[in-house]
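**Student:** coords please:
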Amino acid sequence: MRTSALFVFALSLAAAPIFAQTASPAGQSIADAVNDPARVADKADDARRKVADVMAFAEVKPGQKVLELIPGKGYFTRVFSAVVGPEGHVFLVWPDEYAKEDTEGVGATRTLIADAHYKNVSVLNQPAAQLSVPEKVDLVFTAQNYHDYPDAFMGKVDLAAFNKQVFAALKPGGLFVIVDHVAAAGSGMRDTDTLHRIDPAIVKKQVEAAGFVFDGESNVLRNPDDKHDLKVFDKSIRGHTDQFIYRFRKPKA
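**Tutor:** Predicted coordinates:
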């Protein structure tokens, strides 16, 4: 009986942080955003892409300003828009070079911002090497695109300069969250243009060099069955690649 009682007590303690997180105002805002009827077409991907977990890790909150780099068809954009609400704003960056390659994504963005439901979303078109924002933001977010910036089609952006531009775009205490496909350990940037992957270690090194402080990682998108040797578009792994999520914080002072 004593063992059973201790077991039940331990379970209650383990469950408490989860309940506290989901019951928090920010957690409720994320839950409401994920369940927004306007994104019904995205729901089939939610379990695979762990959108609620990603949003919680990014610490996005109502009223914040978010800068999303290369938003694709707006999967994360729709959730960001709902979480930050009418007092917040979501800026979408389409680098000119990338926009030429993803006309479908650009078209989807145009459709999205034309919808009054997303009136707190706007688009910034600018050269890849000249990241800028009209006002300081609370969060800079990029999913599966950090590895693209140094590639030839983007003009071989200097990532040292790019990360400093991200740093400058953030408010003190602001976050830079990167989601990307994992490359083999020790490979650096060798596979960015071939397999569309990047070594997490080099990302951490590059971002910290710009003045950021590493603030944590999430393993919700990790896949130990991915051997890191296939292009991310290979049908045997597409949509299920091993992905890291890193969070970096700009110091408050």
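
**Student:** going forward, measure contacts and count neighbours with C-alpha atoms only.
**Tutor:** Noted.

**Student:** ok, residue 7 to residue 13 distance?
**Tutor:** Here the criterion is Cα to Cα, to the nearest Å. By it, residue 7 lies 10 Å from residue 13.

**Student:** Before we compare anything, build this one as well:
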Amino acid sequence: MRFLPIVFAAIAIVAPAMAAPADMAAILAGPQRSEANKARDQFRHPVETLNFFGLKPAMTVVEITPSGGWYTEILAPYLRDHGRYIGAGAFGGTENGAKSVAKFKAKLDADPANYGKVEVTTFGKDHYDIAKPGSADMVLTFREIHNYVTGGYGPETFKAFYAALKHGGVLGIVEHRLPENAPANREATSGYMKVSTVKRLAEAAGFKFVAASEVNANPRDTADYPDGVWTLPPTYQLGDKDRAKYAAIGESDRMTLKFVKP
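**Tutor:** So this is what the prediction gives:
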């Protein structure tokens, strides 16, 4: 179904929050989620983020690079009965990528009750068949855009997102946010991206911008650390050095952007 231009304008101005599905609270508290992952809800705001993107139980959703499965623990049970969850695991032809996919599959195999219906595809440089063309209602990517760009396949990635989605389908992005006035070359090494860069990549692939949310904003994050975003939790690149300082800052300041395939 195609959206009319007037719809985009209206949504861009007004993006009302929706009530969480009745079973979402149970999923968030469920035993399939590790305690460490639950502790990060205060920084990642999964209910608010997924509501903003417009997640519904009967959707076909593709998550790009689910990695350790933080969002898989939420999305797979939520979509299990009425929708489809596809984890497009990082591969790209590398040994580390293959290990990442194998680890993700092992996680799924260990809990068939929650993950038995999960579909796995590969994603990475020269591996863009994340889902059947025009089959997905939603494509989600969390804190990964910088990897696609620095890896040299940013434009191809957004084209793959576009191809996988139905007309009217949503692309939801959460990414570490670099201030617009920061030197552009910091995007190459810091793990942070400018909102303008992400919008440019999405729009070049054909997407229309819908709205932005500040649900994952963190004004304490100055985004200017010598070791980049990995200085902050949960990575703590510097180990115990100034750990209390960075713990007090918390996880990174993040953009949360919603696009649609017209």
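
**Student:** Tell me which residues are up against the single longest helix found in structure 1.
**Tutor:** Counting residues, the longest helix found in structure 1 (DSSP state H) is helix 2-23. With contacts defined as Cα atoms under 8 Å, 6 or more residues apart in numbering, helix 2-23 of structure 1 is touched by 27, 28.

**Student:** And stretch 91-101 of structure 2, by the same measure?
**Tutor:** Residues contacting stretch 91-101 of structure 2 (Cα under 8 Å, 6+ apart): 67, 89, 90, 122, 123, 124, 125, 126, 127.

**Student:** Tell me which residues of it come out buried.
**Tutor:** Across stretch 91-101 of structure 2, burial judged by 16 or more other Cα atoms under 10 Å covers 91, 92, 97, 98, 100, 101.

**Student:** In TSV, list the residues you listed along with secondary structure.
**Tutor:** Shown next, in TSV, are the buried residues of stretch 91-101 of structure 2 (DSSP: H, G, I helix; E, B strand; the rest coil):
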residue	secondary structure
91	coil
92	coil
97	helix
98	helix
100	helix
101	helix
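
**Student:** what element comes up after the longest helix of structure 1 heading to the C-terminus?
**Tutor:** helix 25-34 (DSSP states H and E).

**Student:** how about the contacts of stretch 91-101 of structure 2 in a markdown table, adding secondary structure, neighbour count and distance to residue 46 of structure 2?
**Tutor:** Shown next, in a markdown table, are the contacts of stretch 91-101 of structure 2 (DSSP: H, G, I helix; E, B strand; the rest coil; neighbours: other Cα atoms under 10 Å; distance: Cα to Cα, whole Å):
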| residue | secondary structure | neighbour count | distance to residue 46 of structure 2 |
| --- | --- | --- | --- |
| 67 | coil | 18 | 16 |
| 89 | strand | 27 | 20 |
| 90 | strand | 24 | 22 |
| 122 | strand | 21 | 24 |
| 123 | strand | 24 | 23 |
| 124 | strand | 24 | 25 |
| 125 | coil | 17 | 28 |
| 126 | coil | 12 | 30 |
| 127 | strand | 17 | 28 |
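
**Student:** of these, closest to residue 247 of structure 2?
**Tutor:** When the contacts of stretch 91-101 of structure 2 are ranked by distance to residue 247 of structure 2 (Cα to Cα), residue 67 comes first, at 23.0 Å.

**Student:** quick one, what contacts the aligned partner of that closest one in structure 1?
**Tutor:** When structure 1 is aligned by TM-score structural alignment, the residue opposite residue 67 of structure 2 is residue 72. Taking Cα under 8 Å, 6+ apart, we find residue 72 of structure 1 in contact with 102, 105, 106, 108, 109.

**Student:** Please work out how many residues are found near the last one.
**Tutor:** Here the count is done by other Cα atoms under 10 Å, and residue 109 of structure 1 has 21 residues near it.

**Student:** In structure 2, what sits opposite it in the alignment?
**Tutor:** Using TM-score structural alignment, the equivalent of residue 109 of structure 1 in structure 2 is residue 104.

**Student:** is it possible to export the contacts of residue 72 of structure 1 to a markdown table including distance to residue 218 of structure 1?
**Tutor:** Converted to a markdown table, the contacts of residue 72 of structure 1 look like this (distance: Cα to Cα, whole Å):
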| residue | distance to residue 218 of structure 1 |
| --- | --- |
| 102 | 28 |
| 105 | 27 |
| 106 | 29 |
| 108 | 29 |
| 109 | 28 |
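
**Student:** Tell me the one among these nearest to residue 187 of structure 1.
**Tutor:** Nearest to residue 187 of structure 1 among these, with distances taken as Cα to Cα, is residue 102, at 27.0 Å.
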